[in-house]
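1. Take a look and give me a structure for this.
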Amino acid sequence: MSAKHRLYRVTFMNQGQVYEIYAREVTHGGGMLGFVEIGKLVFGEKTTVVVDTSEEKLKNEFADVERFYVPVHAVVRIDEVSKRGPARIVGGVDGGSKVTPFPVYNFGGDAKK
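-> Below is the predicted model:
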């Protein structure tokens, strides 16, 4: 598969939910240490008759986004795939997902002395 036609399935945590999206570009965050840069998102064709509501929700959420950055600890997995599946929100922490988020520590003022 040529670099121009590479396709990635990116699974990541976002506000307690597991997102699964498809993109043509996935790189380290460039100048943003600790982030994964995701660009050229790929969604289903607008000509299809069957409408997947979860994919439509994600398409609307990322409508004007050219690229976005995900913290490395929020990335569950990145796969290079040969064909696109549906972009979807798989589940969440309370939604029956088998994905457990990486613990986030508060280094601020909540610690008791």
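2. Going by C-alpha atoms from here, please, whenever you check contacts or count neighbours.
-> Will do.
3. how about the helices of this protein, start to end?
-> In order along the chain, the chain carries the following helices (DSSP state H): 53-61.
4. one more, for comparison:
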Amino acid sequence: MSRRKRIYRIQFVNQGKVYEIYARGVGQPDLYGFVQIEGLIFGERSSVVVDPAEERLKAEFAGVARTYVPLHAVIRIDEVEKEGVAKITPLAEGAAKVTPFPMPAPRPPGGE
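-> This is a model prediction of the structure:
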């Protein structure tokens, strides 16, 4: 029985844009309020057609072993059959003007 490797598509908001990236691992780190993404996957460099958006993402995440995205910035995480093209797209008109109100971290019940 062959074990297939998991691939995740992660969409999150960063500086008024929606990032869509692919990774081999997603989890909850020791940093409260963040999602850990590791094993970033980008398209083959031997491809004849070059996508400028994907090249920009490759350059931005060059040398990154794992990245931590704030939980409130994550839009969606999907487990997919195979990786697609990583991309950056602008938010819908007017959506970039709304900033989420910072919420304090919940405290455990009882005690200080």
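5. residues making contact with stretch 61-78 of the first structure?
-> Contact partners of stretch 61-78 of the first structure, identified using Cα atoms under 8 Å, 6 or more residues apart in numbering, comprise 8-14, 29, 34-41, 99, 101-102.
6. remind me, longest strand of the first structure?
-> Longest strand of the first structure, by residue count under DSSP state E: strand 17-28.
7. picking that back up, generate a ChimeraX selection restricted to the buried subset of the contacts of stretch 61-78 of the first structure.
-> This is how ChimeraX selects the buried members of the contacts of stretch 61-78 of the first structure, with burial counted by 16 or more other Cα atoms under 10 Å:
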select :8,9,10,11,12,13,29,35,36,37,38,39,41,101
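8. among the contacts of stretch 61-78 of the first structure, which are in strands?
-> For the contacts of stretch 61-78 of the first structure, membership in strands holds for 8-14, 35-41, with DSSP E as the criterion.
9. my guess is R84 of the first structure contacts Y22, does it?
-> Yes: R84 of the first structure lies in contact with Y22 (Cα atoms under 8 Å); the separation is 6.8 Å.
10. shared neighbours, those two?
-> L7, R9, V42.
11. which of the residues in the longest strand of the first structure are buried?
-> Along strand 17-28 of the first structure, these residues count as buried under the neighbour rule (16+ other Cα under 10 Å): Q17, V18, Y19, E20, I21, Y22, A23, R24, E25, V26.
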